[in-house]
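Colleague: based on what follows, work out the 3D shape:
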Amino acid sequence: MADLFDTPDTAPSGKPAPRPLADRIRPATIADVIGQAHLLGPDGPLGAMLAAGSLSSLILWGPPGVGKTTIARLLADRTDLHFIQISAIFTGVPDLKKVFEAARLRRSQGRGTLLFVDEIHRFNKAQQDGFLPYMEDGTILLVGATTENPSFELNAALLSRAQVLVLERLSLTDLERLAQRAEQVLVRPLPLTAPAREALLEMADGDGRALLNLVEQVMAWKLAAPLDTEALAARLMRRAAKYDKSGDEHYNLISALHKSVRGSDPDAALYWFARMLEGGEDPRYLARRLVRMSIEDIGLADPQCQAHCLHAWEVFERLGSPEGELALAQAVIYLALAPKSNAGYVAYKAARAEARRTGSEPPPKHILNAPTKLMKGQGYGEGYAYDHDAEDGFSGQNYFPGTMRRPVLYQPVERGFERDLKKRLDWFAKLREKRGG
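Modeller: The predicted model follows:
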């Protein structure tokens, strides 16, 4: 049964297939793992489980190349569980049934099974339910790996039976340690200058597997002298930034852009804006979100922001990419430096809440039109004060339902144009109090 998912270790010629560097330097023990100290250290959840001799089902959530498969395999070794690895992309229901049957047989013989499911989010919700009875009766200890947010991709029943652990991108320090380990295995140093070495680490973008592939590629070159950064860039095609326009990274980056604008940091806002463009994001999506930011976070503190964003969007539509993207970038800067107020946004949400609470209350009769004699007889329009005829153009009448206590919904801030609006509100409030409205 274990052979069902094994990969042949010989080439068609009969000679052993060359092992990738990433496989050759795979850690032999948990202590050898580079990175993820927050999980594997003595105070981390996995470290504590192993110290206690008790391991539960897990979901390992993190970006590619950070050790999810390696950690799962080492956990099986450490706990003396039979290790089975499958991928949700290539595994169907019949294959799963065979895995479960073999695990049940193995359990009856006194040994447990750690089932590692790569890309577990690829299974649909019904397939995910298929794991539950085997997890509950101890037939398998499930370790799932996913690059997607488990909250959205895994069903609640599965999540309730497994602990979610978040793995982090490898730091530059982690990647340097990994490069040094590769040099020890290959018994020679990387033929790079110090700046070029640092550039290589940055190209890996926190992905250990990607770094080892790059190291393997560099080591295969026959060089007379170490390469500098410029020569390295000429030989290597820079890896595309990891960016899934439909996945978590999409929402993470737009959140970073939005919060940088809200935090009045134009440099950070431009950086995240550029990250999304470099990842292939549709500039029209960014234009739409910039308009939303101008309404939600700036509002009437600078009424020109909305017009500025709409104009930048129009410029992009006329010029196209890449020229039109500069107009959007300037809108990002303008938004970040604009005075901030969410008073309009807060007032709108409060008004919706009041409308839901008092949705059946009619308007007061004095502000209703009376186009018929019957309606006039019912008091429609009676006592209405025409504001243009009142002193200061303000009658101070009540416009809320008669049974409703007057709420305060819009509360402008002392920033930007809203300072002037607050003065007007305060003035109207004093007149209203004076005239008993």
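
Colleague: for the rest of this, base every contact and every neighbour count on C-alpha atoms.
Modeller: OK.

Colleague: which parts of whichever strand or helix holds Gly144 are buried?
Modeller: Here Gly144, judged by DSSP states H and E, is contained in strand 141-146. For strand 141-146, a neighbour-count test (16 or more other C-alpha atoms under 10 Å) marks 141-146 as buried.

Colleague: doesn't Ile84 fall inside a strand?
Modeller: Yes. Counting by DSSP: H, G, I helix; E, B strand; the rest coil, Ile84 is part of a strand.

Colleague: helix/strand/coil for the closest residue to it other than its chain neighbours?
Modeller: Nearest-residue entry for Ile84: Leu115, 5.0 Å, with adjacent residues in sequence omitted and distances by C-alpha to C-alpha, 6 or more residues apart in numbering. Three-state assignment for Leu115 (three-state DSSP): strand.

Colleague: Leu115 reaches Ala76, doesn't it?
Modeller: No. Using C-alpha atoms under 8 Å, Leu115 is not in contact with Ala76, being 9.0 Å away.

Colleague: please generate a structure for the following sequence too, so the two can be compared:
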Amino acid sequence: MAKLTSYTCAKCGGVLNIDSDQELFDCPFCGTNFDMVDFHRKDMLSEAELSLKRMEFLSANERYTEMFNKNPNDFEALRGLALCAGKIPSKDDLTNPKRLIKHDMEKTESFIKKNSEYCSGYPYFKKLLEIISLCRKYKNLLKIKAGVKSVTQLRIRRLGNGDGLYEKNEFAKIANYERVTVDNTNKKLIDIEAELSESCLELENLEPSASNSVQYSVNSVNNESASVTVSNIICIKCGGQLVMDDKRKLCECRSCGVAYGTSLFFGVPNRKAKEALLKKEFNEADQRYSYMLMLDPHDFEALRGRVNCAAKWTCVNYNAEVTSFWINNVRSRVEYAYEKALDSDKPYFVKYRELVEAYGKVLEQDNRIKPLIRKSKELNVKKSNIVADIEPDENVCLYAHKTIDKTIHDVDNQITPLKMKKNECLESVKAICHEISEMDKERLLKMPG
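Modeller: Down below sits the predicted model:
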């Protein structure tokens, strides 16, 4: 379930009202006004940073782009988009050269240069370009150092394996060449590391400080905006209907004070959810499908999507190995989907129920097989130790060897039928997966257009 944010006054704790005309959150209790854009900006930043940390760059890029489109000079949006371009999961990597060189620095550099009109207003980005340039030199020197070592080793091996005779001084020359080259490279590396360390400290100091979002003003006029309408979206927190302000792109629950951005519900959310699912950004996709269910609790695509998110599938799939946690998680989603689905969609989720039960049988066989496999391995280790320890006494060794061999044979005989049973269960899983895939194809053919 997605985390919901309730907006309350930082001064007195009262629930804030929305003043659409002035783009403010207004506290009716103490008269404090808060900038509306800043409130949502913080939420979007938090979500974008979380997506970056999860390496879900598509969803992070989407949030930073929304902020950038609203204000192209927004520093956090610009840096976030630069991170997404280079697939860098944290701003901390920008001040850690050893981590930064592992990412696509060139794409980050390209983004900054392409958007120089906006980035030039911040010395931070100029310094970041300098760091990227130094990192490029640093990376090349590391390659040279590694290359010299590997080439030298190869030359020595060739000399040693050759048909002719070689003087000892040949090896000395090669070793001396490597030492001189590596020493020179190390000096350059030390110089660049010192320069990078200094530049990274400067970069941290150049980061702009966050602006103050609180504004104190007279109470706003309590006029209802012409763009405010009652929506059919149900608040998860209290069950009330959300009031939608199309002009300000906000949905607010007048019962409990929770506010949402309308972009969560509109702008083809199903397409955005599918894109996240195909990118295997399952947390992002699950959140979007959850918002779709706020619009329509019976939405088939959203119900099926959340099942696939729990299973970590882009579509119904076959797993040879599963865990009890995985089965319980998927089962709870399937049961929820069956409960909420329309009668015409219930047979589809009945088939998913069968799939979960089939996977349960696979896990049951696995839980029987694994202890026996461990036991067989332990017995084989004991067998090798017995042969080694009692080798001088051939009669004792032979008796112990035969005894443990029989035990291993008995254990293996128990494993074989269980593996056969597991394979039967896996075939059942494959068959159900195929049936669900066929049902998906039928639904696709029936879709209009």
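
Colleague: tm score of chain vs chain?
Modeller: In this superposition the chains share a TM-score of 0.28, using TM-score structural alignment, normalised by the length of the first structure; 218 aligned residues with a C-alpha RMSD of 7.6 Å.

Colleague: more neighbours, Leu115 and Ala76 of the first structure?
Modeller: Between Leu115 of the first structure and Ala76, counted using other C-alpha atoms under 10 Å, Leu115 has the larger neighbour count: 25 against 21.

Colleague: re earlier: so what's the residue nearest to Ile84 of the first structure up against?
Modeller: For Leu115 of the first structure, the contact set (C-alpha atoms under 8 Å, 6 or more residues apart in numbering) comprises 83-86, 140-143.

Colleague: ok, it to Arg318 of the first structure distance?
Modeller: Leu115 of the first structure sits 55 Å away from Arg318 of the first structure, taking C-alpha to C-alpha, to the nearest Å as the criterion.

Colleague: and what of Ala76 of the first structure?
Modeller: Counting by C-alpha to C-alpha - Ala76 of the first structure and Arg318 of the first structure are separated by 59 Å.

Colleague: in stretch 408-428 of the second structure, what's buried?
Modeller: Buried, per 16+ other C-alpha under 10 Å, within stretch 408-428 of the second structure: 408, 411-412, 415, 418-419, 421-422, 425-426, 428.

Colleague: for the helix or strand containing Arg331 of the second structure, name the packing helices and strands.
Modeller: In the assignment (DSSP H and E), Arg331 of the second structure maps to helix 324-340. If you count contacts as 3 or more C-alpha pairs under 8 Å, 6 or more residues apart in numbering; DSSP states H and E, helix 324-340 of the second structure packs onto helix 300-311, helix 346-389.

Colleague: hmm, who's touching it?
Modeller: With C-alpha under 8 Å, 6+ apart as the criterion, helix 324-340 of the second structure contacts 297-298, 303-304, 306-307, 310-311, 346, 349-350, 352-353, 356, 359-360, 363.

Colleague: quick one: buried ones out of those?
Modeller: Neighbour counting by 16+ other C-alpha under 10 Å classes 297-298, 303-304, 306-307, 310-311, 346, 349, 352-353, 356, 359-360, 363 among the contacts of helix 324-340 of the second structure as buried.

Colleague: tell me which two of those residues sit farthest apart.
Modeller: In terms of C-alpha to C-alpha, those reach their longest pairwise distance at Pro297 and Leu363, which sit 32.1 Å apart.

Colleague: after the helix or strand harbouring Ala329 of the first structure, which helix or strand is next?
Modeller: Counting by DSSP H and E, the element that carries Ala329 of the first structure is helix 323-337. Next helix or strand after helix 323-337 of the first structure toward the C-terminus (DSSP H and E): helix 343-357.

Colleague: number of residues surrounding Phe83 of the first structure?
Modeller: Using other C-alpha under 10 Å, the number of residues around Phe83 of the first structure comes to 18.

Colleague: OK, contacts around it?
Modeller: 73, 76-77, 113-116.

Colleague: quick one: those as JSON lines, columns for distance to Cys309 of the first structure too.
Modeller: As requested, those are exported to JSON lines (distance: C-alpha to C-alpha, whole Å):
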{"residue": "Arg73", "distance to Cys309 of the first structure": "51"}
{"residue": "Ala76", "distance to Cys309 of the first structure": "55"}
{"residue": "Asp77", "distance to Cys309 of the first structure": "57"}
{"residue": "Thr113", "distance to Cys309 of the first structure": "57"}
{"residue": "Leu114", "distance to Cys309 of the first structure": "53"}
{"residue": "Leu115", "distance to Cys309 of the first structure": "51"}
{"residue": "Phe116", "distance to Cys309 of the first structure": "48"}
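
Colleague: what about the buried residues of stretch 408-428 of the second structure, which are in helices?
Modeller: 408, 411-412, 415, 418-419, 421-422, 425-426, 428 (DSSP state H).

Colleague: reformat these into JSON lines and put distance to Asn232 of the second structure next to each item.
Modeller: Output for those, formatted as JSON lines (distance: C-alpha to C-alpha, whole Å):
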{"residue": "Ile408", "distance to Asn232 of the second structure": "67"}
{"residue": "Val411", "distance to Asn232 of the second structure": "63"}
{"residue": "Asp412", "distance to Asn232 of the second structure": "62"}
{"residue": "Ile415", "distance to Asn232 of the second structure": "58"}
{"residue": "Leu418", "distance to Asn232 of the second structure": "54"}
{"residue": "Lys419", "distance to Asn232 of the second structure": "53"}
{"residue": "Lys421", "distance to Asn232 of the second structure": "51"}
{"residue": "Lys422", "distance to Asn232 of the second structure": "49"}
{"residue": "Cys425", "distance to Asn232 of the second structure": "45"}
{"residue": "Leu426", "distance to Asn232 of the second structure": "44"}
{"residue": "Ser428", "distance to Asn232 of the second structure": "43"}
